[in-house]
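Participant: Quick one, structure for this:
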Amino acid sequence: MPEGHTLHRLALDLTDAFAGTHPRVSSPQGRFAESAAIIDGRLCTGAQANGKHLWLEFEDQLLHIHLGLIGKFSLAPPAPPRGEIRVRIASPELAADLSGPQLCVLRTDAELRAQLAKLGPDPLRPDADPDLAWQRIRRSNRPIGALLMDQSVLSGVGNVYRAEVLFRQRIRPHIEGNRLKRKSWQAIWDDLVWLMPQGVRDNRIDTVRDEHTPEAMGRPPRVDDHGGEVYVYRRSQQPCLVCGSRVRTEVLAGRNLFWCGRCQRRS
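Facilitator: Next comes the predicted model:
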């Protein structure tokens, strides 16, 4: 499932492509044809993201999208649709094709706000309040490694950022929320506010500090279909880049957790 930086980057790209235009909106697959007809040709004022939710603004209607596990939004010059395209948004120069979304629905502004109110704060949004997440964390006996993946606690953080921010702050992923120190939570939040905009800018996740890059360490670059230089994510049984001990893995909150037992001892 895409992490929050991917959705924010997509929102920027869609805004660049369609804001201030009257794009044609269709449903080649047919499943969204009735709703597509409502916004077809209306003025698009841009796109926004909050966590893993994305929406495009068409006057008084909002096209609300959640990609889920298999959803994709591709942006390319117009060509005949290929595959099961739920929605196509097109100008003479570009076509944005949406396939396989978990959610694709028209909403009013009030309906969308009610939906987003269920989410935790998003480190990529300037209106985010980290104290809202802290109040939920400090009352919970669930592990911080699970809480960071709970979108009602914190919005937009997925498996990669979860593993990497806990490593960078040397925090044990199994420590219960109600045992986490306030300053540790602030360090997590501040680090996400630093890391995630870089992901939006570069369209990939890089989390290693300068002294741990391939160039600085004289090691080969990471080869992984997720891309990016990371400390522990998908590096099970490989040497920790900091201490050399083996990176560990287990399943936590339904996802593979990666961490270093020697480096991550803080609570």
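Participant: from here on, contacts and neighbour counts on C-alpha atoms
Facilitator: Will do.
Participant: measure Y231 to C240 for me?
Facilitator: Relative to C240, Y231 is positioned 7 Å away (criterion: C-alpha to C-alpha, to the nearest Å).
Participant: wait, isn't C263 in contact with F167?
Facilitator: Yes. Shown here, C263 and F167 form a contact pair, counting by C-alpha atoms under 8 Å, at 7.4 Å.
Participant: same for the longest helix anywhere in the chain, what does it pack against?
Facilitator: Across the chain, the helix with the greatest residue count (assigned by DSSP state H) is helix 182-202. Under the contact definition 3 or more C-alpha pairs under 8 Å, 6 or more residues apart in numbering; DSSP states H and E, helix 182-202 sits against helix 4-18, helix 130-137, helix 159-168.
Participant: ok, and for that helix, which residues are buried?
Facilitator: 182, 184-185, 187-189, 191-193, 195-200 (16 or more other C-alpha atoms under 10 Å).
Participant: For L154, which non-adjacent residue is spatially closest?
Facilitator: G120 (4.2 Å; C-alpha to C-alpha, 6 or more residues apart in numbering).
Participant: Then N50?
Facilitator: D122 (6.3 Å).
Participant: Sequence B follows; please return its structure for comparison with A:
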Amino acid sequence: MPEGHTLFRLAREQQLLFAGRPVHVTSPQGRFEAGAALLDGRPLDEVYSYGKHLFARFGGDSLHVHLGLYGTFTTGAGTPPPAKGALRMRWQGEGPDGAGVWTDLRGPTACEVLSVPEVDRILDRLGPDPLRPRSDGTRAHRRISGSRTAIGALLMDQSVLAGVGNVYRAELLFRHGVSPFRPGREVDAALWVAMWPDLVTLMRAGVRMGRIVTTRPEHRSRRSGAVRREDAHYVYRRTGLPCRLCGTGVRTQVMVGRNLYWCPVCQAG
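Facilitator: Modelled structure (predicted):
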């Protein structure tokens, strides 16, 4: 499932290409036909993300998209290709330079038109998004510190933190030597004060690079130049491979429906 940095980049791209101008909205597949008809031809005010949710505001109505596990956006310039298959929604318009632009949405978990109160209800149930300006990390810690649930599960709970997924979960915990099985109430304020800004930095780097890189230069096979795919992470998808710090084999098991990765030595206790 795309994590928060991906949705942030998508929102920024669509804001640049479509905002401030009328958008032609269709649903070739037909599953979003009524919503497309409601939005078609209206000026797009803004596009923004919050966690793993994307919102496009057309006056008092907002398009809400959640990509889920299989949703994808494809964007291009000029004339779009013939609509084929399960194409839930297509946008077409004039880009900032007057040339034609389009974007296609396939396979989302959610694609719906919501009113302002309905959007507010979604936002109210989400925890702080590390990518939002002035986001309050202490609000997340209040939830974490009051829970007996494992921190590895809490970090995946979007009502605790919005936008964090499986990669950031595994890598953040490793970078701070925290066992994913530690109860949330044992993550004290001093530890969280270190973890929160690190998470913000990692996710902002993900926005900038368009990929998740969590390793420090000294822990890669080469310290300069582009980061190789095999050097990008400490533990994520490295089951059985030696830990970059201690050499112990990385372990994995399922937690809250997703594969969890950790080093039993560097993240002991």
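Participant: Compare C263 and F167 of the first structure (neighbour count), which wins?
Facilitator: F167 (26 against 19; other C-alpha atoms under 10 Å).
Participant: any idea how far the alignment partner in the second structure of C243 of the first structure is from P264 of the second structure?
Facilitator: The equivalent of C243 of the first structure in the second structure is C246 (alignment by TM-score structural alignment). For C246 of the second structure, the distance to P264 of the second structure (C-alpha to C-alpha) stands at 10 Å.
Participant: and the two? which has more neighbours close in?
Facilitator: P264 (17 against 10).
Participant: Give the equivalent position in the first structure for that one.
Facilitator: Match for P264 of the second structure (TM-score structural alignment): G261.
Participant: do R182 of the second structure as well
Facilitator: Using TM-score structural alignment, R182 of the second structure lines up with I175 in the first structure.
Participant: now do G85 of the second structure
Facilitator: Using TM-score structural alignment, G85 of the second structure sits opposite G83 in the first structure.
Participant: Contact partners for its match?
Facilitator: S99 (C-alpha atoms under 8 Å, 6 or more residues apart in numbering).
Participant: where's it relative to S27 of the first structure, distance?
Facilitator: Distance from G83 of the first structure to S27 of the first structure, by C-alpha to C-alpha: 12 Å.
Participant: Please verify my assumption that K72 of the first structure contacts P101.
Facilitator: Yes. Proximity of K72 of the first structure to P101 meets the contact threshold set by C-alpha under 8 Å, at 7.0 Å.
Participant: how close does V200 of the first structure sit to E3 of the first structure?
Facilitator: Using C-alpha to C-alpha, we find V200 of the first structure at a distance of 10 Å from E3 of the first structure.
Participant: again with D97 of the first structure
Facilitator: Taking C-alpha to C-alpha, one finds D97 of the first structure at 19 Å from E3 of the first structure.
Participant: go on, P220 of the first structure?
Facilitator: In terms of C-alpha to C-alpha, P220 of the first structure sits 26 Å off from E3 of the first structure.
Participant: neighbour count winner among those two?
Facilitator: Comparing P220 of the first structure with E3 by other C-alpha under 10 Å, the one with more neighbours is E3, at 19 against 9.
Participant: so how far is E164 of the first structure from the closest residue to that one other than its chain neighbours?
Facilitator: Closest residue to E3 of the first structure apart from its sequence neighbours, by C-alpha to C-alpha, 6+ apart: G158 at 5.2 Å. Counting by C-alpha to C-alpha, the separation of G158 of the first structure from E164 of the first structure is 10 Å.
Participant: Give me the mean deviation of the longest helix of the first structure from the second structure.
Facilitator: Compared with the second structure after fitting, helix 182-202 of the first structure has a mean deviation of 1.0 Å; criterion: mean C-alpha distance after the TM-score superposition for the first structure.
Participant: and T21 of the first structure, how many neighbours does it have?
Facilitator: The burial count for T21 of the first structure: 17, using other C-alpha under 10 Å.
Participant: hang on, the earlier thing: which position in the second structure pairs with the residue nearest to L154 of the first structure?
Facilitator: By TM-score structural alignment, G120 of the first structure lines up with G127.
Participant: residues contacting its match?
Facilitator: Counted by C-alpha under 8 Å, 6+ apart, G127 of the second structure has contacts R139, A140, Q158, S159, V160, L161, A162.
Participant: at 10 Å instead, please
Facilitator: When contacts are counted by C-alpha atoms under 10 Å, 6 or more residues apart in numbering, G127 of the second structure touches 50-51, 135-137, 139-140, 143, 157-163.
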